[in-house]
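Chemist: how does the following fold in three dimensions:
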Amino acid sequence: MTKFLISFPSGAMQVSADELPAVAEAAHAVVREAKDAGVWVFGGGIDERIAPVRVHGDGTVTDETYPETARIEGGYTVIEVPSRDEAVHWAARFAVACRCAQELRAFGEDAES
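Modeler: Just a heads-up that it's a prediction; the model follows:
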């Protein structure tokens, strides 16, 4: 089984305030289906009101990010499925619910786990 990240940036979901409750309900329905299917691992959105920080090995915290990750935002879901095809199926379900395309990435296996 492989874990996959399904995600989208905040700006990708272009829905009106009136549509937002229906989109939220549709997304929650897909989450419930993923849980019922036993593929759900984790999901949530980045709280964009809280600025990211960088934590160093000595415990020092600095108000910065890596330049490459300064724009991490939006919604994230982690699923665990036996194939990429099944991951594509779930990503498509979230794309319909959220009314925007989803990125799909596979996590590499950790030999120690």
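Chemist: okay, CA-based contacts and neighbour counts for the rest of this
Modeler: OK.
Chemist: which SS state does residue 92 fall under?
Modeler: Using DSSP: H, G, I helix; E, B strand; the rest coil, the structure places residue 92 in helix.
Chemist: could you do residue 76 as well?
Modeler: Looking at residue 76 with three-state DSSP, the answer is strand.
Chemist: I have a second one here; can you model it like the first so I can compare?
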Amino acid sequence: MDHIPDEDWPMVGEASHRVVREAEAAGVWIFGCGIQQQQSTIVATDGAVTVGPVHETKAVLGGFSIIEVPSRDDALIWAARIAAACQCAQEVREIMFDPES
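Modeler: Got it, this is the predicted structure:
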């Protein structure tokens, strides 16, 4: 989100929070957060810990939102609202629900 001027951050933050409040009121909001650091840490199956891969791209994952909607089309509508609010394109993926998790 480095394309957003410092003076616009309060406006972007409020617009983003407004969409979250609307999603909560609509009953579709599950969870969302920002990613504090781009560097990942990898924990192997044997418990060994290493620094994660350094991605060679300008694209970054700044955060994510999890919503529960009846269709992909509904997800795209919410993604468009989030994109407009935070002034960043949104990647939409489906996740599998596991009732035991």
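Chemist: and the residue nearest the centre of the second structure?
Modeler: Closest residue to the average C-alpha location of the second structure: residue 64 at 1.3 Å, with CA atoms, centre = their mean.
Chemist: residue in the first structure paired with residue 82 of the second structure?
Modeler: Residue 82 of the second structure maps onto residue 94 in the first structure when the alignment is built from TM-score structural alignment.
Chemist: could you check how far the residue nearest to the centre of the second structure is from residue 31 of the second structure?
Modeler: Distance of residue 64 of the second structure to residue 31 of the second structure, given as CA to CA, to the nearest Å: 8 Å.
Chemist: go on, residue 94 of the second structure?
Modeler: 14 Å.
Chemist: wait, the residue nearest to the centre of the second structure touches residue 32, no?
Modeler: Yes - with contact defined as CA atoms under 8 Å, residue 64 of the second structure reaches residue 32; the gap is 5.4 Å.
Chemist: which other residues reach stretch 43-50 of the first structure?
Modeler: With contacts defined as CA atoms under 8 Å, 6 or more residues apart in numbering, stretch 43-50 of the first structure is touched by 72-78.
Chemist: and that stretch, how far from the chain's centre?
Modeler: 10 Å (CA atoms, centre = their mean, to the nearest Å).
Chemist: what does stretch 76-92 of the first structure give?
Modeler: Distance, stretch centre to chain centre, for stretch 76-92 of the first structure: 11 Å (CA atoms, centre = their mean).
Chemist: what's the end-to-end length of that stretch?
Modeler: Span of stretch 76-92 of the first structure from end to end, CA to CA: 14 Å.
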